[in-house]
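Undergrad: Predicted model and sequence follow; I will ask about them next.
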Amino acid sequence: MTQTRQKPKGERGKGGYDFIRNGIDDYPLPARLVYNFVAFVLWLFSSIVWPTRFERLDELVDHVRERGTVIVMNHTSMVEPVVFIVGLWRRHVRVRPIYKVEFEKIGPAKWLFRRMGGIPVDRGSADLKALKAARDALGRGECVLIYPEGTRIKNDDQPIKVHGGFAMIAQMGKSDVTPTAVVGAADPYKTRPTHRRKPRIRCGRPISFTELDGTNRKEKLAEMERVAMERVYALRDELRHDYPGLW
């Protein structure tokens, strides 16, 4: 009697394979080939066009060997998620970026983003599917990359509204939050050719819930969001000081 192959979780049904709920290393072989090919091409391209200097990245890699972390970063350009994700890909760390579901209105973007590990989120609702996907990713040892500012910040005069939720993901995944900052990925003052950006990315120390003030879950979540973003901006300001002229 022929044995029927059991399909992986999320593969059944009208929508086909569920890239959101399954681990990157568990993707079907064709999808893994696409993932690694695209990551290699982006790494090669960014190494030439956007040469990036990482600081304290080895500490982050060592930290996530057994369990993932929620990485929060300031957002100035579409350059920084590319160079950051492929930088960690080269160190065999899988990063799942959270992105706005509006991007999925663009067919090719939806096809590619999901195969590159992206998790779409509807910020206007309690998106339980995205929360659970991010929680499961952390449990597998993947990192979840979130830009709490929600949009690219183009200059220091632009109002910033920090979107919460990353602390809840970390708590659901029994993980921590790692503040990270970038400068040099954007050039709002047009001081150099835009095709020759030189990003500088600095990773901070992971923040555990156990070190935070608060007597209940709600207070702990609010304190994590406050402390994490405070440290993101502190790292950003340090980078600006260390690399004058980079924004």
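TA: Noted; the coordinates are in hand. Numbering: from 1, shown residues only.
Undergrad: Please count neighbours and contacts with C-alpha atoms only from this point.
TA: OK.
Undergrad: For the protein, which segments count as strands?
TA: 53-55, 70-73, 95-100, 119-121, 143-146, 177-183, 200-203 (DSSP state E).
Undergrad: and the comparison structure, right after this:
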Amino acid sequence: MPRRRIGFWYRFAAVLCKPPLVVLIKRDWRGMENIPAEGGFITAVNHNSHVDPFAYAHYQYNTGRVPRFLAKAGLFRKGFVGAAMRGTGQIPVYRESTDALSAFRAAIDAVERGECVAFYPEGTLTRDPDGWPMTGKTGAARVALQTKCPVIPVAQWGANELLPPYAKKPDILPRKTHHVLAGPPVDLSAFYDREMSPDLLKEATEVIMAAVTALLEEIRGEKAPETPYDPRQVRIEQRRRTAAQEKTQETAQAQTRAHAQGTAQVQAQREEGQGT
């Protein structure tokens, strides 16, 4: 299937974004040969900075296969940004609504048209204290298994040194290097033609995230934690600790009240004895 032309809006966005990116960050880009020249595919990319969508888009733009990102629906509604998001073919995500699944349908349609859809499987900036990929959400696996398209794992590092997660100001000097490494397609054939259950999607997602993490290990020259950071489990553990603390506080307060009541009773008895 022929690939889609880059188009006016993507070229215009490149004219605006590439010069500051070239000035701000050096580039160590590898694995471009693994980006398919034709046909639809998915890239699964780790996310560690608000800058990295632009830096990564620059990388993939230079391969000639521009990515279609899934982005919050609010960005599509107004003004220049909305026009650019629509014009570059990005895919709106309607969270917590009846239209939430429309993004996956749109992603499937884009892949079947021969497009590249870029997924951040983590769904948000990593919360791992050392910047490693977290556990992933199942959207990329769902689209991949339904279309049987190639899934290209991509790891990136360096944009987070320019603008760390949740930081408000960039650290411009010294000039940072944006490292990108794209790997060969993830083998998901073991999951094809099976019932698309939550367990199957979870297992396929783990395979995808393991491939992304292995590439980031190669970039960083160190090993990732054996167990990926899981925000859901962390929230459960935080709620458990909070409940335990509240229980301890309630017990302590009850004991304090009981002690006070006992002291008051003893004092009352003494006063009564003195009165007689």
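TA: Structure received. Quick caveat: nothing in here was measured; it's all calculated off a predicted structure.
Undergrad: Nearest to V232 of the first structure among the strands of the first structure would be which one?
TA: strand 177-183 (5.1 Å; C-alpha to C-alpha).
Undergrad: where in the second structure is the aligned partner of the closest one, by residue range?
TA: Under TM-score structural alignment, strand 177-183 of the first structure corresponds to residues 151-157 of the second structure.
Undergrad: with the first structure superposed, average distance for that stretch?
TA: In the superposition with the first structure, the aligned residues lie an average of 1.2 Å away from stretch 151-157 of the second structure, counting by mean C-alpha distance after the TM-score superposition for the first structure.
Undergrad: Show residues contacting that stretch.
TA: Outside stretch 151-157 of the second structure, the residues within contact range by C-alpha atoms under 8 Å, 6 or more residues apart in numbering are 34-35, 41-48, 56, 144, 178-186, 208-209, 211-213, 215-216, 219-220.
Undergrad: Now the buried members of the residues you listed.
TA: 34-35, 41-48, 56, 144, 178-186, 208-209, 211-213, 215-216, 219 (16 or more other C-alpha atoms under 10 Å).
Undergrad: for the first structure, which residue is closest to the average position?
TA: When C-alpha atoms, centre = their mean is applied to the first structure, the residue found nearest the centroid is L145 (1.7 Å).
Undergrad: residue in the second structure matching that one?
TA: Looks like L145 of the first structure aligns to A118 there (TM-score structural alignment).
Undergrad: now swap in R200 of the first structure and tell me
TA: So R200 of the first structure corresponds to H179, using TM-score structural alignment.
Undergrad: Run a quick neighbour tally on the nearest residue to that match once chain neighbours are set aside.
TA: Sequence neighbours aside, D28 is the residue nearest to H179 of the second structure in space, at 4.6 Å (criterion: C-alpha to C-alpha, 6 or more residues apart in numbering). Each residue near D28 of the second structure was counted by other C-alpha atoms under 10 Å, and the total is 15.
Undergrad: For the counterpart of D28 of the second structure in the first structure, give me its contacts.
TA: Using TM-score structural alignment, the equivalent of D28 of the second structure in the first structure is R53. By C-alpha under 8 Å, 6+ apart, the contact set of R53 of the first structure is K198, P199, R200, I201.
Undergrad: cool, and P185 of the second structure?
TA: N34, P150, V151, I152, P153.
Undergrad: how do the residues you listed look in the first structure, which are kept?
TA: Contacts conserved in the first structure for the contacts of P185 of the second structure, using both residues aligned by TM-score structural alignment, their matches' C-alpha atoms under 8 Å: P150, V151, I152, P153.
Undergrad: returning to that earlier point: residues contacting the residue nearest to the centre of the first structure?
TA: V70, I71, V72, M73, V95, R96, P97, I98.
Undergrad: so how far is G118 of the first structure from it?
TA: Separation of L145 of the first structure from G118 of the first structure (C-alpha to C-alpha, to the nearest Å): 9 Å.
Undergrad: Spit out the residues that contact the two alike.
TA: R96, P97, I98.
Undergrad: Tell me how many other residues surround the second one.
TA: Under the neighbour criterion other C-alpha under 10 Å, P97 of the first structure is assigned a count of 22.
Undergrad: How about the last one?
TA: In terms of burial, I98 of the first structure registers 20 neighbours under the definition other C-alpha under 10 Å.
Undergrad: Can you tell me how far R239 of the second structure is from D128 of the second structure?
TA: Distance from R239 of the second structure to D128 of the second structure, by C-alpha to C-alpha: 19 Å.
Undergrad: W157 of the second structure now?
TA: 14 Å.
Undergrad: between those two, who's got more neighbours?
TA: A count of neighbours by other C-alpha under 10 Å puts W157 above the other of W157 of the second structure and D128, at 24 against 16.
Undergrad: the longest helix in the first structure is where?
TA: helix 217-242 (DSSP state H).
Undergrad: And the helices in the first structure?
TA: Under DSSP H, the first structure gives helices at 29-49, 57-63, 79-89, 107-115, 128-139, 166-172, 217-242.
Undergrad: Just list the residues touching the residue nearest to M172 of the first structure when sequence neighbours are not counted, thanks.
TA: Closest residue in space to M172 of the first structure, ignoring its immediate chain neighbours: R135 at 5.8 Å, by C-alpha to C-alpha, 6+ apart. For R135 of the first structure, the contacting residues are I169, A170, M172, G173, by C-alpha under 8 Å, 6+ apart.
Undergrad: which residue packs closest to the counterpart of E80 of the first structure in the second structure, ignoring adjacent ones?
TA: Taking TM-score structural alignment, the alignment pairs E80 of the first structure with D52 from the second structure. Distances taken as C-alpha to C-alpha, 6+ apart place A159 nearest to D52 of the second structure, at 5.5 Å, with adjacent residues excluded.
Undergrad: Could you pull up the contacting residues of that neighbour?
TA: I25, N48, S49, V51, D52, A55, K176, T177, H178.
Undergrad: With distance to F12 of the second structure added, can I get those residues in CSV?
TA: Shown next, in CSV, are the contacts of A159 of the second structure (distance: C-alpha to C-alpha, whole Å):
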residue, distance to F12 of the second structure
I25, 20
N48, 26
S49, 23
V51, 18
D52, 19
A55, 16
K176, 25
T177, 24
H178, 22
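Undergrad: between those, which is nearest G262 of the second structure?
TA: N48 (57.2 Å).
Undergrad: Now do the residue nearest to D52 of the second structure against L101 of the second structure, distance only.
TA: 30 Å.
Undergrad: Now which residue in the first structure aligns to F104 of the second structure?
TA: By TM-score structural alignment, F104 of the second structure lines up with L131.
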